[in-house]
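[1] Quick one, what's the 3D model for this:
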Amino acid sequence: MDYSDIAFADCTLGDEGEMLRFALDRVHRQFAWKSGGLDAEQLRRQHAPSELYDLWYSTIGRYREEWGHLVAGSGLGTVLHSDPGYVATRRRRLVDILEENLQHTGQISVIREAVDGLVGNDPP
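    Below is the predicted model:
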């Protein structure tokens, strides 16, 4: 797999759930592009690159599934009570997911530029 295998549809006129999902999908594509093609030495890991990439792609699949559950049904204003220490709306949970992914994408962007000079925000 590579970044082009990630489901992605440009969203210019969607509702807030579709727009937030577009933003997360875009961040996932950026991360996949920035981290793609690195070998074991560049990744400095004990696992084969293919194992790490497979793990990451399966994780974004779970994100998309969770996202679908959060935007379905009664709306993004619905309060989630699944964790007593973190009561928030679905909208806030989606923003938290997006923020976490943005942080990782920024980190891999800095690393990738140092490894081989790859720069830019979106895959070609």
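
[2] contacts and neighbour counts: CA atoms only from here.
    Fine.

[3] Can you give the distance from the longest helix belonging to the chain to the centre of its chain?
    Scanning the chain for the longest helix, with DSSP state H as the assignment, gives helix 90-116. Once both centres are worked out by Cα atoms, centre = their mean, to the nearest Å, helix 90-116 turns out to sit 7 Å from its chain's centre.

[4] Another sequence for comparison is provided below:
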Amino acid sequence: MTTPTPTYLAGEKQTLHASLDRHRDAVLWKLDGLDDEQLRRPMTPSGTNLLGLVKHLASVEYGWFVETFGGEAEPLWFGPHDDMRVTPEEPTERIVALYGRARAAADTVITRLPLDAQGSPPWRDITVSLRWTLVHMIEETARHAGHMDIMRELTDGATGDHPPVMGSG
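    Sure, this is the predicted structure:
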């Protein structure tokens, strides 16, 4: 997890990318200090859990950034409707590592292409810009980070959208 750097005066692309990174880091922070049972514990009637949301975010990072803009995503071991479910055979480390690789692959696309670059997700008959995709993924990641914040609070009482800064009182 990286320490967020304020980008209050940065250009559009850097600002969007930093916003996405801030939410990505919050997603990973929500896992810190929890054991495997807590990460996999169903927290909603539909079975949503912290680790399942990380798995889902990994698959959508690959889809929206890599596949949409002509890249080759790594083959996933699960189907498109299984991305929010975690089986006992899926080690926590494997899912967290997948999210790390998906982020890195997405970052390569974000760095390489201009905001006006266009792509088409293979699962939909639309054309999108990298700018739209960044905004969409900020929304998607923030939405699920919020879900994770509630699940984390219900698990052990921890709250917040980022780790406390040391020495800040």
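
[5] and the longest helix of the first structure, which stretch of the second structure?
    Counting by TM-score structural alignment, helix 90-116 of the first structure pairs with residues 130-156 of the second structure.

[6] show me where the first structure has strands.
    Counting by DSSP state E, the segments of the first structure that form strands are 79-83, 86-89.

[7] Which positions within the last one qualify as buried?
    Right, strand 86-89 of the first structure. Of the residues in strand 86-89 of the first structure, those scored as buried under the neighbour-count criterion (16 or more other Cα atoms under 10 Å) are 88-89.

[8] Repeat that for stretch 6-24 of the first structure.
    The neighbour-count check on stretch 6-24 of the first structure (16+ other Cα under 10 Å) flags 6, 8, 17-18, 20-24 as buried.

[9] now swap in stretch 34-45 of the first structure and tell me
    Buried, per 16+ other Cα under 10 Å, within stretch 34-45 of the first structure: 34-35, 38, 43.

[10] State the distance from the residue most central in space within the first structure to I60 of the first structure.
    The residue lying closest to the centre of the first structure (Cα atoms, centre = their mean) is H28, at 3.6 Å. According to Cα to Cα, to the nearest Å, H28 of the first structure stands 7 Å off from I60 of the first structure.

[11] next one: M19 of the first structure
    When Cα to Cα is the yardstick, M19 of the first structure and I60 of the first structure sit 17 Å from each other.

[12] Likewise for L52 of the first structure?
    Per Cα to Cα, L52 of the first structure is found 13 Å from I60 of the first structure.

[13] Could you do Y53 of the first structure as well?
    Taking Cα to Cα as the criterion, Y53 of the first structure is separated from I60 of the first structure by 11 Å.

[14] likewise L13 of the first structure?
    Taking Cα to Cα as the measure, L13 of the first structure falls 24 Å from I60 of the first structure.

[15] Same question for V110 of the first structure.
    Taking Cα to Cα, one finds V110 of the first structure at 21 Å from I60 of the first structure.

[16] before we move on, what about G14 of the first structure?
    G14 of the first structure sits at a distance of 21 Å from I60 of the first structure (criterion: Cα to Cα).

[17] Likewise for L76 of the first structure?
    With distances defined as Cα to Cα, the gap from L76 of the first structure to I60 of the first structure amounts to 20 Å.

[18] Have a look at how far, on average, stretch 49-66 of the first structure is from the second structure.
    Here stretch 49-66 of the first structure, set against the second structure after superposition, deviates by a mean of 2.1 Å using mean Cα distance after the TM-score superposition for the first structure.
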